[in-house]
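Participant: Give me a model of this one.
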Amino acid sequence: MIMLNGQKVPGHDVKVRASFRLEDKDLSGMSSATDTAEGGIKPQTLSVSLIIKYDDKADLTRLIAMARATDTVGKRMVYDIYNETAQAGNIRKVRFTENFSYTEADSQRMWNVSFTLREFESVPEKIEQRQEQPAATEQTADGDTVGSAATDGQTTETPSAPAPDATEMHGTVWQMMKKFDAILGG
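Facilitator: Just a heads-up that it's a prediction; the model follows:
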């Protein structure tokens, strides 16, 4: 049995299958390493299948209306859920998601109905929201300022030192090249 916002979901032979994904990304590239990056625990989903008899067509219509229902801002309706499987997974709130299908089973005069409910405000999501985010740190650079601001808002240039001669700029390599050039007669 499933109850959404206190209303029993209609139908017979109700089966609920719960699942969730543990996201990770392979970091091994072309190697045989087993490194992965964790991507978190995704919300649980409940896959529901049930049967509604042709005589209970109004029940199917009501269930379709529940799946299509939206709140005052146009988002799909969130339902409080009661179901043993949902309770075992600590699922308290859900909304219809992905696929809702109903298929005629003429020989038995009924519809096979299946749909998916996704957990809303999952426990891992709540834990993640409660964790403190690390504070941003201000980055600074070491060194001297190239220009300085004048009091009137204009910048003034700092006087530059005379350009070093080639020997000072290139050091030992330049001196060795000059010696080779002298030996070779250049």
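
Participant: drop to CA atoms for contacts and neighbour counts, all remaining ones
Facilitator: Noted.

Participant: Let's check: the centremost residue of the chain is which one?
Facilitator: Centroid check for the chain by CA atoms, centre = their mean gives G39 as the closest residue, at 7.7 Å.

Participant: any idea how far that residue lies from E84?
Facilitator: 28 Å (CA to CA, to the nearest Å).

Participant: so where's the longest strand in the protein?
Facilitator: The longest strand of the chain (DSSP state E) is strand 93-105.

Participant: Show me how far that strand is from its chain's centre.
Facilitator: 24 Å (CA atoms, centre = their mean, to the nearest Å).

Participant: which strands and helices sit next to it?
Facilitator: helix 57-68, strand 79-82, strand 110-119 (3 or more CA pairs under 8 Å, 6 or more residues apart in numbering; DSSP states H and E).

Participant: so who does K42 touch?
Facilitator: F20, R21, L22, E23, P124 (CA atoms under 8 Å, 6 or more residues apart in numbering).

Participant: residue boundaries of the strands in the protein?
Facilitator: Going by DSSP E, the chain shows strands at 3-4, 7-8, 12-19, 22-26, 36-41, 45-53, 79-82, 93-105, 110-119, 147-149, 155-157.

Participant: Quick one: closest of those to E128.
Facilitator: Proximity to E128 (CA to CA) singles out strand 36-41 among the strands of the chain, at 9.6 Å.

Participant: Give me the residues contacting the closest one.
Facilitator: Counting by CA under 8 Å, 6+ apart, F20, R21, L22, E23, D24, K25, D26, L27, S28, P124 sit against strand 36-41.

Participant: mind running it again at 6 Å?
Facilitator: L22, E23, D24, K25, D26, L27 (CA atoms under 6 Å, 6 or more residues apart in numbering).

Participant: To check against the first, give me the structure of this:
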Amino acid sequence: MTLLLDGHKVQGKNLKVTANLRIESGDMSGQTSNTDKAHKGFKPKTLTVSLMIPFVDKSQLVDLMRLAEATAGGGQLHLYRVVNDSAEVFGVRQVEFSDGISAREDDSLRAWLVQFTLSERESNPEKVEGRRAGNKVNAQGAPGSAVGDGGGATDASSDNPALSGFEKVLGRVDKWLGGSEPK
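Facilitator: As a prediction, this is how the structure comes out:
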């Protein structure tokens, strides 16, 4: 089994990757024995990696620590493109280190037993949720004019209320340049 992070092979022996998808749900039974659950969505998929690095190959552990401590602009954790069979099956493409990294010495094996977790970022469900249209909010209205309206304002906003703020500004500039706006 191989694990590549941005093309860097994670070195070690007995590499094992465990993929996990957590499905959040909430109990809707209240004080009854009902078994209804509310689906609260899918949480980011994780890859738990365990491997062994012999003491004589300590440079492999140094390289792994360098990958774990890498940051991007703004101090955010570095986002890695991952290549691994388990990650591919679970649809995981981009990950970052999460929940820490541990290296426990095993004297009988003369090696470090290393374990760390990679958490999915920018998943397909996350992208779909971001593109999903939000619930439309209806504006509340009442008879009469709005407070502070003044009753008779004649600016570009009253010409066409369907225009965006930027378009209204452009309309004012156009009128001013064309000479139809009083100076």
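
Participant: After superposing, what score do the chains get?
Facilitator: The pair, once superposed, lands on a TM-score of 0.75 when counted by TM-score structural alignment, normalised by the length of structure 2; 147 aligned residues with a CA RMSD of 2.0 Å.

Participant: For the longest strand of structure 1, give me the average deviation versus structure 2.
Facilitator: For strand 93-105 of structure 1, the mean deviation from structure 2 after alignment is 0.6 Å (mean CA distance after the TM-score superposition for structure 1).

Participant: Would you mind listing the buried residues in that strand?
Facilitator: K93, V94, R95, F96, T97, F100, Y102 (16 or more other CA atoms under 10 Å).

Participant: Wait, the first one touches M77, no?
Facilitator: In this case it means K93 of structure 1. No: counting by CA atoms under 6 Å, K93 of structure 1 sits too far from M77 to count as a contact (10.3 Å).

Participant: The longest helix belonging to structure 1 aligns to what range in structure 2?
Facilitator: The residue-count maximum for a helix in structure 1 (DSSP state H) belongs to helix 166-183. Using TM-score structural alignment, helix 166-183 of structure 1 lines up with nothing in structure 2.

Participant: which residues touch stretch 4-12 of structure 2?
Facilitator: L3, L51, M52, I53, Q60, Y80, R81, V82, V83.

Participant: Any figure for the gap between the third one and N14 of structure 2?
Facilitator: If you measure M52 of structure 2 against N14 of structure 2 using CA to CA, the figure is 6 Å.

Participant: The two: which is more packed in?
Facilitator: In terms of neighbours (other CA atoms under 10 Å), M52 is the more surrounded of M52 of structure 2 and N14; the figures are 23 against 12.

Participant: The more buried one reaches L113, doesn't it?
Facilitator: Yes: contact criterion CA under 6 Å: M52 of structure 2 and L113 qualify, at 4.7 Å.

Participant: what sits in contact with each of these two?
Facilitator: Counting by CA under 6 Å, 6+ apart, M52 of structure 2 and L113 have no common neighbour.

Participant: To Q131 of structure 1, which of the strands of structure 1 lies closest?
Facilitator: Taking those one by one with CA to CA, strand 36-41 is closest: 14.0 Å.

Participant: The closest one vs structure 2, mean deviation?
Facilitator: In the superposition with structure 2, the average deviation recorded for strand 36-41 of structure 1 is 1.4 Å (mean CA distance after the TM-score superposition for structure 1).

Participant: Read off where that strand ends up in structure 2.
Facilitator: Strand 36-41 of structure 1 corresponds to residues 37-42 of structure 2 when matched by TM-score structural alignment.

Participant: and that stretch, how far out from the chain's middle?
Facilitator: Computed by CA atoms, centre = their mean, the chain-centroid distance of stretch 37-42 of structure 2 equals 19 Å.

Participant: Identify each buried residue in it, please.
Facilitator: Within stretch 37-42 of structure 2, no residue is scored as buried using 16+ other CA under 10 Å.

Participant: which bit of structure 1 covers the helix ranked longest in structure 2?
Facilitator: The single longest helix within structure 2, with elements called by DSSP H, is helix 165-178. Aligned using TM-score structural alignment, helix 165-178 of structure 2 spans no residues in structure 1.

Participant: now swap in stretch 129-136 of structure 2 and tell me
Facilitator: Stretch 129-136 of structure 2 lines up with residues 128-135 of structure 1 when matched by TM-score structural alignment.

Participant: in that stretch, what counts as buried?
Facilitator: Under 16+ other CA under 10 Å, stretch 128-135 of structure 1 has no buried positions.
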